[in-house]
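with the input below, show me the fold.
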Amino acid sequence: MTAPAASAYRLTPNLFGIGFGVAGLAQAWTAAADSVHAPAWPSYVLWILAAAIWLFTLIAYARNVAAQGRLRAELPDPVLGPFTALIAIVPMLLGVALAPHARSAGEAVYAAGLVLTVLMGGWLTGVWIRADTKLPQWHPGYFLPTVAGGLIAANGSAALGWTTLAHVMFGYGLICWFVLGSILLVRLFTQPMLPPPLLPTIAIEVAPPVVAGNAWFAINSGRLDLGAEILGGYALLMVLVQLSMAGTYRRAPFGPGYWAFAFSYAAALTDGIHWLDAEHVDGRRALTYLLLALATLALAALAARTLLGLRRRTFLPRVPAPAAPAAAG
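Next comes the predicted model:
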């Protein structure tokens, strides 16, 4: 019996950005439910959808990687390796969302995701130190394993009431942001522009200050203080940078990389919801619903474009065809 043919498509770890983005929108609806008593059911639906997408992606990705013999090459890959951290980061978000309904199960899911996130962050950092990676190969996806992982862990730990761990993980993510952020800005400022498929990763530049802002609000019980104001100032700069990049992003071919926008922008809008609540802004209920509408419609448009790409078989990268054997002389 012959073995089944390997898939003609290569499933890459940035596909986990789909579930990550849906979880980001779920966070925004959860924040709105807490601040202006928005309906809770949209967040429940989105959390369940995020979990289903993550699980489906994990199964399909693992089978594809195994079938194509890429098990040992995925994490060290200088371009796509950082995205493998989303395999562990998404369960942290899901665990926190589950905890109010099933505390022990939620804590277990969160703790498993946290441990795996820290281990992967440490391993990947070691790979980056040892590998002969050139600066032009770097891109903002390098924020994911330690910066996003650490700051999301800080937010989750604070939400679960684990204050000391929240402080530790906030420091973990913050220092990694300072270190990696310096390298990545030097790369973006001084090296040639990222290749078109990687242009959407520049959206991740807005994530550190807003994810840190959300974590800080969780740590300090939603108060507006000096820490929140400092993070808000840098977040404003990064939002303006995103607006200036609109023309550049249009040069990127549509593919899994576009899901880099989803969580980053959802986190920015969630931070805005926290700011409206902390400042007790007049009309904050209407403004919160406006932010939710923007986030929900944007993700719906991204999902629709993804489904269209899947139907046309243009969304997923294809495995390069093997070179034809040379003709005999």
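
please make it C-alpha for all contacts and neighbour counts, starting now.
Will do.

so what touches stretch 145-165?
With contact meaning C-alpha atoms under 8 Å, 6 or more residues apart in numbering, stretch 145-165 is reached by 82-86, 89, 92-93, 96, 99, 107, 110, 114, 117-118, 120-122, 124, 166-174, 176-177, 207-208, 211-212, 214-216, 218-219.

just how off-centre is it within its chain?
How far stretch 145-165 lies from its chain's middle: 15 Å, per C-alpha atoms, centre = their mean, to the nearest Å.

who's in contact with residue 87?
Residue 87 neighbours (C-alpha under 8 Å, 6+ apart): 16, 54, 58.

so which of those residues is the most crowded?
Ranked by neighbour count (other C-alpha atoms under 10 Å), the contacts of residue 87 have residue 16 at the top, with 29 neighbours.

which parts of the stretch of helix or strand that residue belongs to are buried?
Following DSSP states H and E, one finds residue 16 within helix 16-36. Neighbour counts using 16 or more other C-alpha atoms under 10 Å place 16-33, 35-36 of helix 16-36 among the buried residues.

then stretch 115-128?
Across stretch 115-128, burial judged by 16+ other C-alpha under 10 Å covers 116, 117, 118, 119, 120, 121, 124, 125, 127.

of all these, which comes closest to residue 188?
residue 125 (20.0 Å; C-alpha to C-alpha).

circling back: which parts of the following helix or strand past the helix holding residue 16 are buried?
Counting by DSSP H and E, the next helix or strand C-terminal to helix 16-36 is helix 41-67. By neighbour count on 16+ other C-alpha under 10 Å, the buried set for helix 41-67 is 43-44, 46-51, 53-55, 57-58, 61, 64-65.

chain center to helix 41-67, what's the gap?
14 Å.

again with stretch 153-170
19 Å.

what angle do helix 16-36 and the strand or helix carrying residue 293 make with each other?
Assigned by DSSP H and E, residue 293 belongs to helix 284-312. With axes from the mean of the first three to the mean of the last three C-alpha atoms, to 10 degrees as the basis, helix 284-312 and helix 16-36 are set at 160 degrees to each other.

and helix 284-312, what does it pack onto?
The contact analysis (3 or more C-alpha pairs under 8 Å, 6 or more residues apart in numbering; DSSP states H and E) places helix 284-312 against helix 16-36, helix 260-279.

let's see this one next to it:
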Amino acid sequence: MRCQVAAVRIPPNFFGIPFGLAGLGNTWIVSGRNGTVPTWVGNGLLALAALTWLAVLVAYAAYTLPKPRALVGDMVDPIAGPFVSLAVITPTLLAAQGVVPYALGVGRVLVDVFLVLTVVYGGWITGQWIYGRIDIDQINPGYFLPTVAGGFIASIAASAVGQRTLADIMLGLGLICWLVLGSLILNRLFTRPTLPATLVPTLAIEVAPPALAGLALLARSGESIDVWVMLVFGYGLLLVLAQIRLLPLYLRLGFGPSFWSFTFAWSAVATSALHWISGTQPPGHRVYTFLVLAAISALIGGIAVRSVVAVTRGRFLPPPAPPAAP
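Here you go, the predicted structure:
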């Protein structure tokens, strides 16, 4: 009689963990470059995000490579599919913020490679959404990830390596996809029943597109806060305030890996706020900077601690996949 050890299933939304850590690192990097805090804090967080991304990638590969149908199943799944994109979007941001300032040549190669992979996957999943059949109730703000977040982050990364034309192309990709998908997602949220509990945290992703659009515009214009930045930040302010009304939904949730949906979205908002504070320098701007850093660090740090506790108690990873029938 032979025993078969069931593989631990790693869902694609686990890539949201290094994505959130990369967002926090980027927030500290922005503040560090303004001279407010030491730059080593942001670099350390980016290094932690890179190690976490590698660990999740290895674990995901160990689960999917022996059975390619699992990978294909995730890619075509209307819920899991968008989160697969974070496997290539996260290293794009890490390369732009953590490698380019110290090794431009290596950083440019990494940015270009992962940017191409981001666009390829974004195109593929767009075709999948057209080809497949998606129930409108399955649509959620996670659909912003492959093309909207991917496009804006690719634009930021291209600006970081001095590829202005490519940055504009990626900005256009992100903007148009935001307009199309934003209308579709809000229509689903306005007119259909509330999202299932496991998807409720993805509502936090709604604040990410305007924040990322503003950051992409800032990267393109050399940190100049012009009218276009003000326009997208204005819409972003509306969505941030809308999150207050969603607090009753969030407070009823039990903790799980989906809580990492809060991390990158709010780190993008925090980074946008820091750019605004630095660009306008209102009275007490240093105090505001520290308050923003403290708030976003407490949020993501708290989620990280809860995740570690859940792992130690065996409540974080999904149950192992059942062994195949003989």
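
now what about the TM-score between them?
Remark: TM-score between the superposed chains equals 0.95 [TM-score structural alignment, normalised by the length of the second structure]; 323 aligned residues with a C-alpha RMSD of 1.8 Å.

follow-up on the earlier one: could you redo the helices and strands packed on helix 284-312 of the first structure as TSV and give each row distance to residue 190 of the first structure?
What follows is these, written out as TSV (distance: least, C-alpha to C-alpha, whole Å):
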stretch	distance to residue 190 of the first structure
helix 16-36	28
helix 260-279	23
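
so how far is residue 324 of the first structure from residue 149 of the first structure?
43 Å (C-alpha to C-alpha, to the nearest Å).

out of the contacts of stretch 145-165 of the first structure, name the ones that lie in helices.
86, 89, 92-93, 96, 107, 110, 114, 117-118, 120-122, 124, 166-174, 176-177, 207-208, 211-212, 214-216, 218-219 (DSSP state H).

out of the residues you listed, which are buried?
Of these, these count as buried by 16+ other C-alpha under 10 Å: 86, 89, 92-93, 96, 107, 110, 114, 117-118, 120-121, 124, 166-174, 176-177, 207-208, 211-212, 214-216, 218-219.

how many residues are close by residue 163 of the second structure?
Based on other C-alpha under 10 Å, the number of other residues close to residue 163 of the second structure is 16.

sorry, that was for residue 279 of the second structure
12.

now the residue nearest to it when sequence neighbours are not counted: how far from residue 128 of the second structure?
The spatial neighbour of residue 279 of the second structure that comes closest, neighbours along the chain excluded (C-alpha to C-alpha, 6 or more residues apart in numbering), is residue 225 at 7.0 Å. According to C-alpha to C-alpha, residue 225 of the second structure and residue 128 of the second structure sit 37 Å apart.

repeat that for residue 99 of the second structure.
Relative to residue 128 of the second structure, and taking C-alpha to C-alpha, residue 99 of the second structure is found at 33 Å.

do the same with residue 304 of the second structure
Distance check for residue 304 of the second structure against residue 128 of the second structure: by C-alpha to C-alpha, it reads 33 Å.

for residue 203 of the second structure, same thing?
23 Å.

now swap in residue 116 of the second structure and tell me
The gap separating residue 116 of the second structure from residue 128 of the second structure is 18 Å, by C-alpha to C-alpha.

on the three-state scheme, residue 253 of the second structure is what?
coil (DSSP: H, G, I helix; E, B strand; the rest coil).

so what's the closest residue in space to residue 81 of the second structure that isn't next to it in sequence up against?
Distance criterion C-alpha to C-alpha, 6+ apart; nearest residue to residue 81 of the second structure, sequence neighbours excluded, is residue 75 at 4.4 Å. By C-alpha under 8 Å, 6+ apart, the contact list for residue 75 of the second structure reads 81, 82, 84, 125.

pick out the most distant pair among those residues.
84 and 125 (9.9 Å).

give me the number of residues near residue 180 of the second structure?
By the criterion of other C-alpha under 10 Å, residue 180 of the second structure has 11 neighbours.

and it, what pairs with it in the first structure?
Superposed on the first structure with TM-score structural alignment, residue 180 of the second structure falls opposite residue 179.

return the distance of its match relative to residue 3 of the first structure.
Counting by C-alpha to C-alpha, the gap from residue 179 of the first structure to residue 3 of the first structure is 47 Å.

any idea how far the closest residue to residue 36 of the second structure other than its chain neighbours lies from residue 99 of the second structure?
Closest residue to residue 36 of the second structure apart from its sequence neighbours, by C-alpha to C-alpha, 6+ apart: residue 286 at 7.4 Å. As judged by C-alpha to C-alpha, residue 286 of the second structure and residue 99 of the second structure stand 28 Å apart.

which of those two has more neighbours?
Taking neighbours as other C-alpha under 10 Å, residue 286 of the second structure and residue 99 compare with residue 99 leading, 19 against 15.

what distance do you get for that one to residue 13 of the second structure?
Per C-alpha to C-alpha, residue 99 of the second structure is found 25 Å from residue 13 of the second structure.

what do you get for residue 320 of the second structure?
16 Å.

who has more neighbours out of these two?
When residue 320 of the second structure and residue 13 are compared on other C-alpha under 10 Å, the one with more neighbours turns out to be residue 13, at 22 against 12.

residue 258 is in contact with that one, correct?
Yes - contact criterion C-alpha atoms under 8 Å: residue 13 of the second structure and residue 258 qualify, at 7.1 Å.
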